[in-house]
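> Quick one, what's the 3D model for this:
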Amino acid sequence: MNWFVLGLAGLVEIAWAQSIKPTQNFTRPLPTLLSLALMAVAVWLLSYAMRTLPVGTAYAVFTGIGAVGAIALGIVVHKDPLSAGRLIALTLIVAGIVLARVTSPE
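Coordinates of the predicted model:
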């Protein structure tokens, strides 16, 4: 169950990362409130998952999911460039997340 919550926290982190730019340096009130709310939910879900998961593993998986999602959305939505190096980096991050999951006690 806590691995599911951790995955959900990672997805909320992706949404949070995408919500930062529309705040325009936190000068727009509604986008800023949305961004802060997403941040709070992501951290709350992470802390909930850490009740039984090792802190280091949970945080690494959380940030890994966020990084992969942010890069993927950047490529798909914002037309960020895709290179062999970025693909290799994404593959390594995903492999690290999978390895952390399969080797971590719950």
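> Going by C-alpha atoms from here, please, whenever you check contacts or count neighbours.
Will do.
> Helix or strand for Leu92, just tell me which one.
Using DSSP states H and E, Leu92 sits within helix 84-103.
> Identify all contacting residues around that helix.
Outside helix 84-103, the residues that touch it by C-alpha atoms under 8 Å, 6 or more residues apart in numbering are 57, 60-61, 64-65, 68.
> to compare against the first, here's another:
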Amino acid sequence: MSWLILLASGVLEAVWATALGRSDGFTRLTPSIVFGVALVGSMAGLAVAMKDLPIGTAYAVWLASALR
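As a prediction, the model looks like this:
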């Protein structure tokens, strides 16, 4: 289950990075809200996954899944 949470967190990391760019300095409401929700979800999922997985492995997979 930790692996699925980790992969979902990686996808959310790509979502918040994209939303950050589209928020135009947080002047656009919808991308700013998407950014905040995706950021919290991504970090929370990474934290949950790191309870069962080694930190280095979890971070590498989280980052790699965001780059796809």
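> tm score of chain vs chain?
With the length set by TM-score structural alignment, normalised by the length of structure 2, the two chains reach a TM-score of 0.87; 68 aligned residues with a C-alpha RMSD of 1.2 Å.
> if we can go back for a sec, sort out which residues of the helix holding Leu92 of structure 1 are buried, please.
90, 93-94, 97, 100 (16 or more other C-alpha atoms under 10 Å).
> now swap in stretch 14-25 of structure 2 and tell me
For stretch 14-25 of structure 2, by 16+ other C-alpha under 10 Å, it's 14-16, 19-20, 22-23.
> which other residues reach it?
Residues contacting stretch 14-25 of structure 2 (C-alpha under 8 Å, 6+ apart): 26, 28-32, 34-36, 38-39, 66-67.
> Of these, which is the most crowded?
Phe35 (25 neighbours; other C-alpha atoms under 10 Å).
> Now name the helix or strand holding the alignment partner in structure 1 of that residue.
Using TM-score structural alignment to pair residues, one finds that Phe35 of structure 2 aligns to Ser35 in structure 1. Secondary structure from DSSP H and E places Ser35 of structure 1 in helix 29-49.
> Quick one: the contacts of helix 84-103 of structure 1 as JSON lines, columns for secondary structure too.
As requested, those are exported to JSON lines (DSSP: H, G, I helix; E, B strand; the rest coil):
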{"residue": "Thr57", "secondary structure": "helix"}
{"residue": "Ala60", "secondary structure": "helix"}
{"residue": "Val61", "secondary structure": "helix"}
{"residue": "Gly64", "secondary structure": "helix"}
{"residue": "Ile65", "secondary structure": "helix"}
{"residue": "Val68", "secondary structure": "helix"}
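> Quick check: PyMOL command selecting the buried ones in those.
Remark: buried members of the contacts of helix 84-103 of structure 1, expressed as a PyMOL selection using 16+ other C-alpha under 10 Å:
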select buried, resi 57+61+64+65+68
